[in-house]
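> my questions are about this predicted structure, shown below with the sequence.
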Amino acid sequence: MSGVPEGEVLVRGSGPLLLGVRHHGPGSARAVRAALRAAAPRVVLIEGPPEADALIPLAADKEMRPPVALLAHVVDEPGRSAFWPLAEFSPEWVAIRWALDHGVPARFIDLPATHTLAWGREESLSGDPWEDRPSDRSEEGAEDLSGDSESPSHAVRIDPLGVLAETAGYDDPERWWEDVVEHRGGAGVGADPFAPFAVLEEAMGALREAFGAWGHDRDLVREAYMRLQVRAAQREFGDDVAVVCGAWHVPALRQKSTVGADRALLKGLPKAKADLTWVPWTHRRLARVSGYGAGIDSPGWYGHLFGAPDRPIERWMTKVARLLRDEDRSVSSAHVIEAVRLADTLAAMRGRPLPGLTETTDAVRAVMCEGSDVPLSLVRDQLVVGDVLGEVPESAPAVPLQRDLARLQRRLRLKPEALERELELDLRKETDAERSRLLHRLRLLSVEWGEPTASRGSTGTFRETWWLRWEPELSVRVAEAGVWGTTVLAAATAKAEADAVAAPSLADVTALAERCLLAELPDALPVVMRVLADRAALDADVGHLAQALPALVRSLRYGDVRGTDTHALTDVAAGLAERVFVGLPPACAALDAEAAEDMRRHVDAVHGAVGLLGETGTVSPDGPPPSAGIRGRWHSALRVLAGRDTVPGVIRGRAVRLLLDEGELAQDEAARLMGLVLSPGTAPGDAAAWIEGFVGGGSGGGMLLVHDERLLGMVDAWLAGVPAEAFTDVLPLLRRTFSAYEAGVRRTLGELVRRGPGARGSRAVATSGMPGFAPDLDLERADAVLPVLSLLLGLDESDDDNLVEAAR
């Protein structure tokens, strides 16, 4: 080999330089760097898909920042994909960068992705080859090592790293690896940088001999292909060839095999047209906790070990202290010093050359976290694992949809980030409205970058709150969505139209219509509305119609803020409402308790939808708004529900309450209906259900009872007269009803019941004879509220007179 420093003693055999590594191992990465520096090969061969050779130069781009991954997907089936993740401390990445920095060719030599993605379609391959196939997990994952290549499902699965650690007397493979590799400084320390690879090759050879020469059919094929690539490189460059691959494969690459035998194993492999590119990756996705089979427990810790120039423990403790201070915890320099001392002491007591993650974690818990695991969990999440998100250059190949998305992200200043963050949008601003449309369109494409949540401090339709977090898997979702179009708008439109046709229920179609409005897809809306009208005409289930109406009516509100034309929805919504009004009373007859409660929720939802439908109507100069007729017919339907004995009590009670709140039912009439239902002729269970419908369900019924002592007295008198044998059946229902009230309301009701009816002694009781009510409006008390009301509504003094008249 050329490039060997004068006087340095190197111990290595003839033939290619085989560097068996641990995927994502910083010790292996340092060892690879030292070995390549000492050997100076003319070509570097790396385990990975050969189709990505053209992408290797991008690793030197200044915009490329690991962790990143090679993404391969089937052109006609983007959901079939595979990843090859690389972190800064991955040996493969170090080998690539060394080759690029020294002008040496770098090539991938693993089985081509065209075979990897096509092989075993029935197994639904998705993920990355290092994860899905045990033999690719190298020292990290469970290995499939039976000698029966015909029956891989019966293979013996072992962890080579665990076997070596157990042989050395360790019960933790990670701790063993730290002691023998990470804490020894890798192969860069000492006279022979190749010795660690020779030792690891010997260990793997012994394991393969003991547990079988292979663990999976694919191992044989992949190793045969790699041997052919190594031979081809040797013919071109002689023995100045370095191979970086999983240590498990090194004995197979070293063994003697004929070209004919290797080619015979590759004959007849299935193929699929594949595209490859670089995509960003994250430390969190490298962690085993994420489900990545070739992952590591602590990517953030390993990244620190690889990047720290010296004194890694002291630097780590400083990072921890900074994080805890940012969380307003009191951590001083003295804490850092004591934590370092404790970690060193623990390492000495446990016979370790240097403190590892276990010792540093124990020291942080004892000194900086005062024995608590709560702040320690933050350290694990933010530092030990971490939220580092890689970046790839714009010049990297991408599907057209990905390029359009990247363009929109730049224009709208929405940078993909691994760390979850909150985004508040004001839809009255054009940029925020465009951001909202983009996020809603991506959700239609199953690219769940943002998740909408309830806005704090605002109930208006002009404000939205999102939680954003970019995961590497979303790159696959974007590739999958590419089949629908080349831009986000075109793809979302095509996907919405297809979803409308395939929607299983009427409620799904109405929800899709709402999402189309949120995403502003005017071309998709006619298709969705046509399907919606057809489904509504054929669906006779009132429950389905009632479930679909609220989402449809909500959609009508978005036209005001977003400037979307919603006239197409109005006729469908009105027709759907009419069908609900007609079909609801018969549908409410003879229901059991569970079905009655479901229908009660539908009644509430329809009532709210009718109110919103009224807000969307336009006022005619010659008459009332067109919504007045809809409201009137809904009130008629509620009256039918309230007076029909075959309707369950919970629905009748709710109908009476809704009519009372709308001013369509007088207080005396409501009291009369309650008196009838609480009479001895009504079964206690049905009476209790009526009360639950009237005052329960979070409808403000508690305040109604507080301010109307007539109703409270009737409920109290009825409850006192319930027979003992029926009381135990009634009590759970009533307890559920009243337990939903706020504590202050429950306390006030209890005091009123304890005092007895009419105990307030107010002027209202004396003058009207009705507890809680006066004969006329108290104008003096009402006027006292007007200044505060003016402030809330943003009115000036000139509007006060109008406000007074409106209040009266």
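Cool, got the structure.
> could you use CA atoms for every contact and neighbour count after this?
Will do.
> the chain: strands as residue ranges?
Using DSSP state E, the strands assigned to the chain run over residues 17-21, 43-46, 68-74, 77-86, 106-108, 143-144, 157-158, 241-246, 274-280, 421-426, 450-453, 463-468.
> Trp177: which of these is closest?
Each of the strands of the chain was checked against Trp177 via CA to CA, and the shortest separation belongs to strand 17-21, namely 12.0 Å.
> please state the offset of the closest one from the chain centre?
39 Å (CA atoms, centre = their mean, to the nearest Å).
> before we move on, the earlier item: any chance of the strands of the chain in CSV, with distance to Arg441 and mean neighbour count too?
Written out in CSV, the entries for the strands of the chain read as follows (distance: least, CA to CA, whole Å; neighbours: other CA atoms under 10 Å):
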stretch, distance to Arg441, mean neighbour count
strand 17-21, 43, 26
strand 43-46, 39, 24
strand 68-74, 23, 24
strand 77-86, 19, 22
strand 106-108, 37, 24
strand 143-144, 42, 26
strand 157-158, 44, 18
strand 241-246, 41, 25
strand 274-280, 21, 24
strand 421-426, 16, 15
strand 450-453, 11, 16
strand 463-468, 14, 19
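> with distance to Leu658 added, can I get these in a markdown table?
What follows is these, written out as a markdown table (distance: least, CA to CA, whole Å):
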| stretch | distance to Leu658 |
| --- | --- |
| strand 17-21 | 71 |
| strand 43-46 | 72 |
| strand 68-74 | 56 |
| strand 77-86 | 50 |
| strand 106-108 | 71 |
| strand 143-144 | 66 |
| strand 157-158 | 65 |
| strand 241-246 | 70 |
| strand 274-280 | 54 |
| strand 421-426 | 33 |
| strand 450-453 | 29 |
| strand 463-468 | 29 |
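> got another one to weigh against that:
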Amino acid sequence: MAARTARRTAEITYIGVRHHSPACARLVRATIRRLRPAYVLVEGPADFSGRLEELLLGHDLPVAIFSHYRDEARVHASWSPFCAYSPEWVALTEGRAAGAEVRFIDLPAWHPAFAERRNRYADADERYADVTERLCRTFAVDNSDTLWDHMFEGGGDEDTLAERLAAYFDLVRGESEAGPDDTAREAYMARWVRAAAAEAGDRPIVVITGGFHRAAIRRLVESGDGSGDGAGAATDGAGWPEVPEPPEGAIGGSYLVPYSFRRLDAFTGYQSGMPSPEYYQRLWEGGPEAAAAGLTEIVVTRLRKRRQPVSTADLIAARTLTEGLSRLRGHSAPTRTDLLDGLVAALVTDDLEQRLPWTARGPLAPGAHPAVAEMVAALSGDRVGRLFPGTPAPPLLHDVTAELERLGLDGAGPVTVKLSGDRGLRRSRALHRLRVLGIPGFERESGPSSGAEPVLEERWTLKPGDHRLPALIEAGAYGATLQDAAMAVLEERAARAASAVDELAAVLFDAALCGCTDLSERIAGTIAAAIANASELGGIGEVLDTTLGLWRHDRLLGTAGSPLFGQVVQGCVTRVLWLVEGVRGGPAPADPRRLRALAATRDALLHAAGPLGLDRDAALAVAGRVGASTEAPPDLRGAAFGLGWSLGAAADPVRALLGAARPQIVGDWLAGLFALARDEVLAGETESGTERAGTEQAGTEQAGTGESAGAESAGADEPGAAGRSVLAVLDEMITGLAENDFLVALPALRQAFEFFPPRERETIARRLLERRGVRGSARSLLRTEVDPMLTAEARGLEEKVDRLLAADGLGPSDDALRKEPV
């Protein structure tokens, strides 16, 4: 562990640690107290060394250094967390107490070496998985966490702890490859060690780094290699290394944030150095026996609160089994897994459907046994750190605090926000900006979900809590004011949506709710590029529908006539028309998403063509080509015909319907037609009914001359004849279908008529009754007691049985079956 450089007399002690390990923290404490070194060098962000006084103000742990970085190519955020038993924290506090000069010596968090890491102190076990797997097999344990406890946290000889740790990490590093990020960091940290040796004279130095890096840093220091730091900074060997600065134009910074045990725990999905932080906190404070006893009582208390019976005998059994497992496994004191296994053996009598979660690393799986879940929660703990009053904070925190106080939103409980007044709109926008930033404690219960909704108020529930402060500090990475921060988040989401254009609809609506429709040119360009490159009609349709509603109708949120939204509408219409002409495919179920895209395009052409300069003639040309194409899917052909009809083009819907009269495609064709021209279809039905009524009256008046309505009926058999509506022709077509053809067409026909709302379906049903001269309730036709599809399937089964019987001479003949009414 100790070494002397050839050029210096300083004794350098290297301690490789596992982050958040009480055993390593004890070794660090004992070493510093024994050596009282001149320098204590700690793996941590070198750019924070000048702010150690801020870090050591007297916070309630856990806390973390939150670092953020943003430039044109990369956005990065990371945390360097500290709890009471973190070896790095103990090095800082014990080093100060011993009178040493304490410094962080690792590259700053913004450096590209950390591009793939969101947590500086997360152990990357995958780098040495082969070693740990082999050791796990040797010691008959389940995973690396249990292996670590068995080797180091479960008691043992404290005098040999340093040698055992060194042997373990030497084995790990000896069989593992270091990537370029590791080598850059190690070279930089080695320069700090050499500089400290030059300054210390004959006084000792203690270096605390992750165990994976210990041997490499020592080798670099002793060999004098690695004079470069991998960060573009040089040194003459006599002074302290330069701290790299972010590139020009980049934005970054670091702040202290309260942290929590939940965020530290591997069972919540975070790959921290150690799982179950509450257990290790108690291990650090009182030793393994006290930790096991205290947490056993906590688990029992939690289970009793859940009304799960746990007797005193169960408690005694849990303690006895824990101690027995500890001795059986060769531990001088109970370890974490001894405790958990003992609790399960004593308190769980049911068969477990899942593996015990501590036999592997990762989040607790859904459906875990309630008692097991309570054990995991108890050992995780609910401690939340607290910053010392006056700790520097980003400007956003102060802006939000003042804004909430001004708007009367700094309390707790339900809040109703009126959108019709200026103050109400300001309150709504502030709350939505906080929601977009992901600040906890601001939950909207109700409010408008589109720009066209006549909703004049919102209901929110405000719930201040411990997690709000760290979230606000971390959100400070996005901007100094609430509006700027929300704008930056929306820009980031828009950039991500470039590969999933349907997410742009939510981004644009959130921009309206936040009052951020005057977005930067960069986000406008991002949105335009995303739309221009999108290939999925449904996603573009959602963007167009949302944006058009906000551009046309919204007066409350201030987006009506927005230039940005107008650009989005233009881009979406152009892209939809371009894509729809390239869709090919035979009969298939109608696609509601692409039909909605064409419906939104129709609305844009009807209501925004003039102000936005949309080309109706080009749209009509596309509709004509798609509607006549034999290669386009039936639903798009019907939708294209409906688009032209709704835009006022000359149309013969009856002839078009008869052209799609095959059972395999008629339902899908109608789905497209109804999605785009529902109003025109109903208007034609009304006109047809009026003409028919006039014809019937004329026929009565001419009865004496021998003329009758039957003459007109005969003439109506010609396609496109006056007086026949789409629904009338469709009625005749369906009535004339054979049983098998009807069953083929029925599912798509049902889907097509779903485009009519209930009141309009009732109107259609009433027309059907009138057409047959039947008196009755049209509404009753829409409220069948049995699912129509089930009835159709039963009819089909009956027909199949009848045909089989007829084939064997046991039933009516095929001719008789064909003569039965459908």
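Okay, I see it. Source: prediction; values computed, not measured.
> give me the TM-score for these two chains.
The TM-score (TM-score structural alignment, normalised by the length of the first structure) is 0.61; 652 aligned residues with a CA RMSD of 6.3 Å.
> quick one: the equivalent of Pro49 of the first structure over in the second structure from Ile105 of the second structure, how far?
When the two structures are superposed using TM-score structural alignment, Pro49 of the first structure falls opposite Pro45 in the second structure. As defined by CA to CA, to the nearest Å, Pro45 of the second structure lies at a distance of 7 Å from Ile105 of the second structure.
> thought the match of Pro49 of the first structure was touching Arg103?
No. With contact taken as CA atoms under 8 Å, Pro45 of the second structure and Arg103 are classed as non-touching, separated by 9.2 Å.
> for Pro275 of the second structure, which residues are in contact?
Shown in contact with Pro275 of the second structure (CA atoms under 8 Å, 6 or more residues apart in numbering): 145, 264-267, 380.
> now do Thr564 of the first structure
Applying CA under 8 Å, 6+ apart, we find Thr564 of the first structure in contact with 517, 520, 558.
> distance check, the last one against Val788 of the first structure.
Translated: Tyr558 of the first structure. Distance of Tyr558 of the first structure to Val788 of the first structure, given as CA to CA: 30 Å.
> what does Val94 of the first structure align to in the second structure?
In the second structure, the residue matched to Val94 of the first structure (TM-score structural alignment) is Val90.
> now the terminal residues of stretch 293-303 of the first structure, how far apart.
From its first residue to its last, stretch 293-303 of the first structure covers 19 Å (CA to CA).
> next, count neighbours for Leu548 of the second structure.
The criterion is other CA atoms under 10 Å. On that basis, Leu548 of the second structure has 28 neighbouring residues.
> leaving out the residues flanking it, which one is nearest to it?
Beyond its immediate neighbours in the sequence, the residue positioned closest to Leu548 of the second structure (CA to CA, 6 or more residues apart in numbering) is Val569, lying 6.3 Å away.
> and for Ala339 of the first structure?
In space, and not counting its chain neighbours, Ala339 of the first structure is closest to Ala363: 5.2 Å by CA to CA, 6+ apart.
> contacting residues around that neighbour?
For Ala363 of the first structure, the contacting residues are 339-340, 342-343, taking CA under 8 Å, 6+ apart as the criterion.
> now do 6 Å
Each residue near Ala363 of the first structure by CA atoms under 6 Å, 6 or more residues apart in numbering is listed here: 339, 342-343.
> ok so, going back, Tyr558 and Val788 of the first structure: which has the busier surroundings?
More neighbours sit around Tyr558 than around the other of Tyr558 of the first structure and Val788, counting by other CA under 10 Å; the figures are 20 against 10.
> Leu425 of the first structure touches Thr461, doesn't it?
No. Here Leu425 of the first structure does not reach Thr461: they are 10.8 Å apart, not a contact under CA atoms under 6 Å.
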